[in-house]
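In: missing the sequence, but the structure's below:
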């Protein structure tokens, strides 16, 4: 029989983990994604506000902004390669050691961006180094998310996997608030000239403090019992990437599709709309960043709601409802923003983040439950990273040209199309809430 038809042959954990242990596990995963998302979001915010002036001044404001967002997309392209590379070691050597490596890689790359000389100082080398460091961030992020999600899911009791796994992406909401707050404070207490000169570097340098704390938390934990049983029983896969695509290639692609709309709304709000609010709507930078802080709060509320509810009603239902609601919202978002009302801008960001949060709250448990332990790290990370490319990187990259040519409503139609793809992919996957993590899930098919 195929790998998709038989259980691995190892028992489920004999006793559920203590609440105290799960709190430590959740904190370790939470801190990892705080660092990952914080580093990603401060880059997106800096790209929206200053990178066109600092690293691409010769291109002019509009072209420089487009190129800045292109460098944002570079990391998303690197993420699948990071998922494959770090996933290989995560599936063979363990979750803990791999997660320590991803955290160090992300932290060092981010701090180096904070001390990177500008184009005025070293010329063309400045954007070259910026892109290389951005690639390093992408590789680390591709390996970080899946490991953090698996760390909570593979430790959690079956009936609480949605709750505990949501702490992985809850770190992203905290990072949204933290990144926007640091930029807001530097913006409030500095002139525009000072901010462009060196103020934008402060959030990048602060990342070092997060990394030190995150490493301290992770070094105190053991690997997951599900992974340990897999190694003692069947052993590790010799090539997780090949095994994943041979046995569950469709699930990898469909799993990515379910999250496209969540990524689109989240990264439009976290990066492009920051630029849109200041450059197109002529809103004050501090007011725009304040809306970002509030958006982070709404993202967190959505993640908590989606994750906890999924233990009662199922992951698939939460994803379906979220993607259905997102379609009409995508159509009204830019007409609402184009009223140029500050209140409308705050509402636009808040609702976008709230909707996206519900899907992100399910993502950790859903993708972890979808794949076999032998290649779960690789497959879940690759699925999440592919969603990041097509949902998180492309929409902000093409938004400026589409909106300037055909208007905001046209871009809303494009976002709605992404939502339809997410609905179709969700319908092709079965509910995963009742899967045993040491069994091999069935192939995807309609409910």
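Out: Sure, I can see it. Since the model is a prediction, treat every value here as computed from it, not as a measurement.

In: could you use CA atoms for every contact and neighbour count after this?
Out: Noted.

In: just checking, residue 89 touches residue 96?
Out: No - taking contacts as CA atoms under 8 Å, residue 89 lies outside contact range of residue 96: 10.3 Å.

In: quick one, strands of the stretch 251-400 of the chain?
Out: Counting by DSSP state E, counting those that start in this stretch, the stretch 251-400 of the chain has no strands at all.

In: please compare the first structure with the one that follows:
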């Protein structure tokens, strides 16, 4: 539960930025005049954080493998919380010019750096303390922080949008752009204080304690990972690729595509913000539900076999974008539910699979690097590539769906080449 609380707060902070990257930042932090250029610039800053995530994985992984999981997780949460709060008090482009997006980039990099150390530590605390035969089940709890954080972040933005309504459904109100958007960022401080209290009461991982007693702690875990487990690093990176691409297409890109009018420079579905966010939240409920269900499935059938089947489903899903999105409200809602269901099913087992690829004395570093390097190949590029393909297709999402299928095919290949990890000794 402690790992769940922490990842919920971390993902809340990340989603608050992702939502603002669509709704607010193109209007406030970049020069006016070209809507598509401003959106792409906003997504570029969004993706920049993914470049900082592997650095965070190395830094926090080093601390986690040498000093323990608990204190490292406290540092990651505090870094994320401070960066998110400061975004909420930034001046805009109209006030300070290019200094505004420059400061936004710095704080966005800090967010990415923090999240780079968060996930693997939370997953290790859960799985390394799990009873025998329940690692995949325990590993779904830090994963559940993603859908819960999404619902809280977007729910708060939705409440603010309702309280500060706009006469133009394609654009937030003046009050929202003036000060309303800052509230979710500032609210992060309250959540972080609670999260720090929870994290300070965490128990240390038993696997790490045994590593210390055996004198098996590496002086430089990063060197040991590349020297002894390079293959696992590569496989773990591609295991996560389909998950990341699907995740950011269903959250960040879909919000842009769903809100864009049919007559815009980049034509979309034309839903107003409130309607489409409610539709997304309904889909994310399935994300959370199937994240939990995926744990028992991965215990019963194994991580590899379960994920091979799910990844095949993602490949097929990419080819269904045009017929589903062209079928009116029912088709769009089915698209959201199916996409988020597949997201939960592929994301849940990762909480156990990636840590199981590495021994205890390099596990924080190894799982963190795989998870976060994949964020560059998947999450950093996905929204940017999606907008480019959306533009090249004259508003059709066809090539965006094909892009998803292609990335999922790479994950499928990695799973076929990999081995089952269900029965490894987690304390070795």
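Out: All right, it came through fine. What you see is a predicted model; the values in this text were computed from it and never measured.

In: can you pull the TM-score for these?
Out: A TM-score of 0.94 describes the superposed chains when it is computed by TM-score structural alignment, normalised by the length of the second structure; 412 aligned residues with a CA RMSD of 1.2 Å.

In: Provide the aligned range in the first structure for the top helix by length along the second structure.
Out: As assigned by DSSP state H, the longest helix anywhere in the second structure is helix 35-67. Counting by TM-score structural alignment, helix 35-67 of the second structure falls onto residues 61-93 of the first structure.

In: run the chain-centre distance for the matching stretch.
Out: 11 Å (CA atoms, centre = their mean, to the nearest Å).

In: mean per-residue distance, that stretch to the second structure?
Out: Superposing on the second structure and averaging over aligned pairs (mean CA distance after the TM-score superposition for the first structure), stretch 61-93 of the first structure comes out at 0.6 Å.

In: in that stretch, what counts as buried?
Out: Buried positions in stretch 61-93 of the first structure, judged by neighbour count with 16 or more other CA atoms under 10 Å: 64-92.

In: likewise for stretch 210-225 of the second structure?
Out: For stretch 210-225 of the second structure, a neighbour-count test (16+ other CA under 10 Å) marks 210, 211, 212, 217, 218, 221, 222, 224, 225 as buried.

In: what range does that stretch cover in the first structure?
Out: On the basis of TM-score structural alignment, stretch 210-225 of the second structure is assigned to residues 229-244 in the first structure.

In: what does the matching stretch rub up against?
Out: 8-10, 84, 87-88, 91-92, 373-376, 378-379, 438 (CA atoms under 8 Å, 6 or more residues apart in numbering).

In: nearest to residue 326 of the first structure, of those?
Out: The closest of the contacts of stretch 229-244 of the first structure to residue 326 of the first structure turns out to be residue 379 (CA to CA; 26.2 Å).

In: tell me the counterpart of the closest one in the second structure.
Out: Using TM-score structural alignment, the partner of residue 379 of the first structure in the second structure is residue 366.

In: what residues are up against the alignment partner in the first structure of residue 118 of the second structure?
Out: Counting by TM-score structural alignment, residue 118 of the second structure lines up with residue 144 in the first structure. The contact partners of residue 144 of the first structure, by CA under 8 Å, 6+ apart, come to 32, 33, 36, 99, 102, 103.

In: check contacts around the counterpart of the first one in the second structure.
Out: Taking TM-score structural alignment as the criterion, the aligned counterpart of residue 32 of the first structure in the second structure is residue 6. When contacts are counted by CA under 8 Å, 6+ apart, residue 6 of the second structure touches 77, 122, 142, 145, 195, 198, 199.

In: of the residues you listed, which is the most crowded?
Out: Using other CA atoms under 10 Å as the neighbour test, those are led by residue 142, with 28 neighbours.

In: which residue in the first structure aligns with it?
Out: Checking TM-score structural alignment: residue 142 of the second structure goes with residue 168.

In: so that match: helix, strand or coil?
Out: State at residue 168 of the first structure, reduced to three classes by DSSP: H, G, I helix; E, B strand; the rest coil: helix.

In: tell me the contacts of it?
Out: Going by CA under 8 Å, 6+ apart, residue 168 of the first structure touches 26, 29, 30, 32, 33, 145, 148, 149, 152, 364.

In: which one of those sits in the busiest neighbourhood?
Out: Neighbour max across these (other CA under 10 Å) = residue 32, 34 neighbours.

In: how far away is it from residue 95 of the first structure?
Out: 12 Å (CA to CA, to the nearest Å).

In: residue 278 of the first structure and residue 284 touch, don't they?
Out: Yes - Residue 278 of the first structure lies in contact with residue 284 (CA under 8 Å); the separation is 6.3 Å.

In: tell me which residues touch residue 326 of the first structure, please.
Out: Residues near residue 326 of the first structure by CA under 8 Å, 6+ apart: 261, 355, 416, 419.

In: looking at the second structure, name the residue matched to it.
Out: Residue 326 of the first structure maps onto residue 314 in the second structure, by TM-score structural alignment.
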